[in-house]
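J.: With the input below, show me the fold.
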Amino acid sequence: MKRTNILIASLALILFTNVKVRAQIKLSDIFKKVTERSSTTTATGTPTTLEIGQGIKEALQIGVSAGADRLSAKDGFLGNLAVKILMPPEAQKVEKTLRSIGLNKLWDNVVLSLNRAAEDAATEAKPIFISAIKQMTIADATNILLGNNNAATDYFKRVTTSQLMQKFSPIVTTSLNKVNATKYYSDLTSQYNRLPLVKPVNTNLTEYVTQKAIDGLFIEVAKEELKIRGNLSSRSTTLLQKVFGYADRKKS
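T.: Purely as a prediction, here's the structure:
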């Protein structure tokens, strides 16, 4: 009798344990499905206007930071063919003449100096862009999200160009002097202008490099904008996935 009771108790314990385990498995499956459904809804639902504003600002801050950091690094301009600063067009016309009389090194020094000056100036770009992002309205953000592939870049051109010119110009002037670009360029053009029957070359080097540095920044910002619009892997957060996924659906 005693053995029978022990056997019945053991069977009951085994049965209870199995039921409990199955219940835990079912609850685990339900929780997993709910979590997945919640995650999917969060990433693919229609964003609120507040989320659009936050998403655009997050995306642009990532993009402009990456672009500015690349250009402000050593060889950020010089090593990037898309933004490398060459001599002013009127000076490029005299390159062959100057190289033919042995001024190769001088010419190369000027080109190097122009790009180093732009790289110095680019260090000041990020806070200007970030400030523009913070001041962006919900309407600005929505227009950028649903606009063309360079809508954000166009926005930055409109609201930051004047500030960038003011900020970059003294930095470029200081940098050009620091690396002797002004002297190199003056020596180069002076020697060319002394040649008979040539049209004198006169270029405001600071203005030229400042504008080229700003142009280069916008080229890099445009690259980052295109990346996050077209490359799903660049949408690194749920918010970015939701906001730009919504834009994809609206445009399709």
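
J.: hey, let's count contacts and neighbours off CA atoms from now on
T.: Will do.

J.: mind listing the strands for the protein?
T.: Counting by DSSP state E, the chain has no strands to list.

J.: Give me the most central residue, it.
T.: Geometric centre of the chain, nearest residue: residue 63, 2.7 Å, by CA atoms, centre = their mean.

J.: Excluding chain neighbours, give the residue nearest to it in space.
T.: residue 224 (5.0 Å; CA to CA, 6 or more residues apart in numbering).

J.: Pretty sure that neighbour sits against residue 67.
T.: Yes. Residue 224 is within contact range of residue 67, at 7.0 Å (criterion: CA atoms under 8 Å).

J.: separation between the closest residue to residue 151 other than its chain neighbours and residue 41?
T.: Counting by CA to CA, 6+ apart, the nearest residue to residue 151 once its immediate chain neighbours are dropped is residue 144, at 5.1 Å. Separation of residue 144 from residue 41 (CA to CA, to the nearest Å): 24 Å.

J.: Not counting its neighbours along the chain, what's nearest residue 125?
T.: residue 68 is the one closest to residue 125 (CA to CA, 6+ apart), at 6.4 Å.

J.: Just to check, that neighbour is in contact with residue 218?
T.: No. Counting by CA under 8 Å, residue 68 stays clear of residue 218, with 9.5 Å between them.

J.: Run a quick neighbour tally on residue 120.
T.: Neighbour count for residue 120, taken as other CA atoms under 10 Å: 21.

J.: Sequence B follows; please return its structure for comparison with A:
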Amino acid sequence: MKNSFKIILGASVLFLSGCESLNTGGFTLPPQGTGTTGTGSTTTPTGSTGTITQTEASQGVKQALNNGLNESIRVLSLKDGFLGDAAVKILMPDEAKKVESALRAVGMGSLCDQFITSMNRAAETAVKEASTVFVNSLSRMTVTDAFNILLSSQQDAATQFFKKSTTAELSSKFSPIIQSAMGKNNVSTYWNQLTSAYNKLPLGNKIETDLTSYVTQRAISGLFVKVADQELKIRQNLGGSRNTNILNKVFGWADQQK
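T.: Sure thing, here's the model as predicted:
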């Protein structure tokens, strides 16, 4: 996990030191600055009526997102990160719920529990790989994207941005990891035992489920649940989450605009 954090933190520094891609997108962006210092850097007035520069806005949004992403990945990649959290825990596929009900009814609940645990362990393994995908997405974020996120009335605007820009890449990256992790955690073995036991019962047709696809999508969904939680903390400054000067300045400015 330390390596993942170093990757994402290092990449963020590179983003923030580079040039921003401008796209007015139907609204007027704040100026680059109200003046310059002797070294050519921009300055901006402070206080309740102050403004922020394009660079500050982009830096603040990216810093907030970087903090939230790091924390989401850290929490979910821990043992029981998925399994121990009802909001993201991966349960039986909907089409297999009747399998679970039938087997629990005949005293085979422990087999169902082992299967559910193994799926969640696979997700906890895969989510560690999300950092590089999010780094790539942050590198493509424009000034307009940053302002749209900053000023949006949606409390999960940043999360929605990442859903649109990373879901396909996350699916591609997670899928082989999930498949490998499921092998190590005996997911297929437990699934075969479940379906074999179920098929011996005179209850209905055989159940067919693409487990790799199912666990992959559930892992991604759980990740975005946590990203949205972290975004809300920043927006509402819960628990002192605006813990740097740039976060206080940028999100404080955004608060005044609403």
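
J.: Would you mind reporting the TM-score between them?
T.: The TM-score (TM-score structural alignment, normalised by the length of structure 1) is 0.81; 213 aligned residues with a CA RMSD of 1.7 Å.

J.: what's the matching range in structure 1 for stretch 245-256 of structure 2?
T.: Per TM-score structural alignment, the counterpart of stretch 245-256 of structure 2 in structure 1 is residues 238-249.

J.: what's the mean distance for that stretch versus structure 2?
T.: When structure 2 is superposed, stretch 238-249 of structure 1 averages 0.7 Å from its matched positions, counting by mean CA distance after the TM-score superposition for structure 1.

J.: Now that stretch: buried residues?
T.: Using 16 or more other CA atoms under 10 Å as the test for burial, stretch 238-249 of structure 1 gives 239-247.

J.: Could you check how far it is from the centre of its chain?
T.: Distance of stretch 238-249 of structure 1 from its chain centroid, counting by CA atoms, centre = their mean, to the nearest Å, is 18 Å.

J.: and residue 125 of structure 1, how many residues sit next to it?
T.: Residue 125 of structure 1, neighbours per other CA under 10 Å, totals 24.

J.: Return the distance of stretch 204-221 of structure 2 from the chain's centre.
T.: Distance, centroid of stretch 204-221 of structure 2 to centroid of chain: 20 Å (CA atoms, centre = their mean).

J.: what's the matching range in structure 1 for it?
T.: Going by TM-score structural alignment: stretch 204-221 of structure 2 matches residues 198-215.

J.: can you list the residues that contact that stretch?
T.: Residues external to stretch 198-215 of structure 1 that are found in contact with it (CA atoms under 8 Å, 6 or more residues apart in numbering): 83, 85, 88, 90-91, 114, 117-119, 121-122, 161, 164-165, 168-169, 172-173, 176, 182, 189, 192-193.

J.: Quick one: residues contacting residue 47 of structure 1.
T.: 242-243, 246.

J.: Next, format those as JSON lines and append distance to residue 153 of structure 1.
T.: Shown next, in JSON lines, are these (distance: CA to CA, whole Å):
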{"residue": "242", "distance to residue 153 of structure 1": "21"}
{"residue": "243", "distance to residue 153 of structure 1": "18"}
{"residue": "246", "distance to residue 153 of structure 1": "20"}
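
J.: Among those, which one sits closest to residue 128 of structure 1?
T.: Here the nearest of these to residue 128 of structure 1, counting by CA to CA, is residue 243; it sits at 24.6 Å.

J.: quick revisit: how deep is the residue nearest to residue 125 of structure 1 tucked in, by neighbour count?
T.: 24.

J.: cool, and residue 84 of structure 1?
T.: Neighbours of residue 84 of structure 1 using other CA under 10 Å come to 20.

J.: so what's it up against?
T.: 77-78, 115, 216.

J.: Tell me the residue in structure 2 aligned with it.
T.: So, by TM-score structural alignment, residue 84 of structure 1 is matched to residue 89.

J.: Residue 156 is in contact with the residue nearest to residue 151 of structure 1, correct?
T.: No. At 10.6 Å, residue 144 of structure 1 does not count as touching residue 156 under the criterion of CA under 8 Å.
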